[in-house]
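K.L.:
test case, fold it:
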Amino acid sequence: MASSAAPTVKICGIRSIEVLQAIAHLPVAHIGFVFARSKRQVTPEQAGEMIRFLQKKALTGDDIPLTVGVFVNPSEDELLQTLQTAPLDVVQLHGQESPEFCKRVKEQFGVLVIKAVLLQKSGDRVPTLAAVAEQLDDYRGSIDAVLLDTFDPVYGGGSGNAFAWNCIPPYQEWAREVGVKLLVAGGLQPDNVTQLLEDYQPDGVDVSSGVETDGVKDVSKITAFVERVIHHGSST
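P.N.:
Sure, this is the predicted structure:
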């Protein structure tokens, strides 16, 4: 997951092959399946069916996105059972998983690992680089990307609310020093993603509820979101 000039897009909370078919033409880098407790939760069997659909597309020569599984404090046995049914490319850990656990996941399952850091919706204090390093330095070599998301008291993340974006720079600096990607989630939608990209230049953006209508993925909103990311990337 090396850094690239153009920001990548992750569409999270996909629950149907029909949506995958409808967005197949878009340059989406990651498709996310939620296995943690959530209104967007899918079973390993459902995710496995969607992954097989993508794998068939790959056989025809089409580029396909990496598949990401979102977990909160999973056991290694849970991951093993999930990955046997749904062979994910990436495991996204959204809980209090230790650096040692992240490293074991990478090594035992041969996947990339994204570690989520949950931030408050608003905050007066911007963390220093030293504070971020103290928080994350033990994860060096154990993860491939850091995802900044908004804390939710019920589900952890995935709240649909934005955190205080002025907290991004020290995390971005740490990620660049360490050589991992910095991804941003939390309350993103077509109307605000351009501002985020202009002001903070993350390596990638992650959207779920911001491209839904009445709790269902809206292909027109996904298309608008991706197009605005592409436009920003082509204009910088």
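K.L.:
contacts and neighbour counts: CA atoms only from here.
P.N.:
Noted.
K.L.:
tell me the centre residue of the chain?
P.N.:
Centroid-nearest residue in the chain: Asp206, 5.0 Å away (criterion: CA atoms, centre = their mean).
K.L.:
contact partners of the helix or strand hosting that one?
P.N.:
Here Asp206 sits within strand 204-207, counting by DSSP states H and E. Strand 204-207 is contacted by residues 7-12, 181-189 when judged by CA atoms under 8 Å, 6 or more residues apart in numbering.
K.L.:
Proceed likewise with the subsequent sequence, for comparison:
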Amino acid sequence: MGNTVVKICGLQDVEVLKSMLNLSVDYVGFVFANSRRQVTAEQAAVLIQQLKDWQNETRPESVGVFVNPEMEFLDSVMAQAPLDVIQLHGQEDAAFCHEVKDRFGVKVFKVIQVQGKGIENRSNSFEQQIISKEYVGAIDALLLDTFDPIYGGGSGHTFSWEQIPHYQSWSKELGIPLFVAGGLQPSNVGELVTKYRPYGVDVSSGVESNGMKDIEKMKEFVERVKQI
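P.N.:
Next up, the predicted model:
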């Protein structure tokens, strides 16, 4: 019961983070890519310090979300905001993932963008790269998100969940945990977890009200996941 891990992404506010102290959240995400939830390294440093101040054995790990970043940019961010995980949301190849992992000594999460009604051609060739096993040893988790042509993710829309088993079989074979994101919210996450049992779920807009993180929605989301 409650084995599925929870990642809440798009945190920007220290007071919101403080309000999450008693939530059973495993990862919190800070977005450095172009997004209305984007933070600077300076802002992330303050948020990460807040996490470190939690006198809690199970404090969440910090995740930085990037889309096709330059290594120099990662250097500058990590120097100010020492993240636990770097999540790569673009077309980063296995060599880049390996380099990030070795350079910073962090976990690396790789995102595959899945079309709402099937995988589009551009994503399909990328999927073949993933399944070529080049990413084994370079990534610590695979994350499925709904394709968004503007921001590369965080669209608030679900993709066709029938595609999940295809990726699950690959992740199981190689021992790489699978997260599912894209349009999750308290009203649908229970169905997803019950039916597909992913390693983890990732939510952002689904726990917001008027563009701001909503503690009641976050609480409900976590409870729905952890009670299964």
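K.L.:
in the second structure, which strand is the longest?
P.N.:
What stands out as the longest strand in the second structure, according to DSSP state E, is strand 107-114.
K.L.:
next SSE after it?
P.N.:
helix 121-131.
K.L.:
quick one: average offset of the next helix or strand after that next one versus the first structure, please.
P.N.:
Using DSSP H and E, the next helix or strand after helix 121-131 of the second structure towards the C-terminus is strand 141-146. Superposing on the first structure and averaging over aligned pairs (mean CA distance after the TM-score superposition for the first structure), strand 141-146 of the second structure comes out at 0.2 Å.
K.L.:
read off where the helix or strand following strand 141-146 of the second structure ends up in the first structure.
P.N.:
Later in the chain than strand 141-146 of the second structure, the nearest helix or strand by DSSP H and E is helix 164-174. Matched against the first structure by TM-score structural alignment, helix 164-174 of the second structure falls on residues 168-178.
K.L.:
run the chain-centre distance for the matching stretch.
P.N.:
The chain centroid and the centroid of stretch 168-178 of the first structure are separated by 17 Å under CA atoms, centre = their mean, to the nearest Å.
K.L.:
ok, stretch 169-188 of the first structure next?
P.N.:
Relative to its chain's centre, stretch 169-188 of the first structure lies at 12 Å (CA atoms, centre = their mean).
K.L.:
residues in the first structure aligned with the host helix or strand of Phe30 of the second structure?
P.N.:
Assessed by DSSP H and E, Phe30 of the second structure sits inside strand 27-31. Mapped onto the first structure using TM-score structural alignment, strand 27-31 of the second structure covers residues 30-34.
K.L.:
by how much does that stretch deviate from the second structure on average?
P.N.:
Following the fit onto the second structure, the mean deviation recorded for stretch 30-34 of the first structure is 0.2 Å by mean CA distance after the TM-score superposition for the first structure.
K.L.:
contact partners for Asp138 of the first structure?
P.N.:
Asp138 of the first structure is in contact with Pro99, counting by CA under 8 Å, 6+ apart.
K.L.:
gap between it and Cys102 of the first structure?
P.N.:
11 Å (CA to CA, to the nearest Å).
K.L.:
just how off-centre is stretch 70-83 of the second structure within its chain?
P.N.:
18 Å.
K.L.:
counting neighbours, which bits of that stretch end up buried?
P.N.:
Leu74, Val77, Met78, Ala81, Pro82, Leu83 (16 or more other CA atoms under 10 Å).
K.L.:
wait, is the second one part of a helix?
P.N.:
Same thing as Val77 of the second structure. Yes. With DSSP: H, G, I helix; E, B strand; the rest coil as the criterion, Val77 of the second structure is part of a helix.
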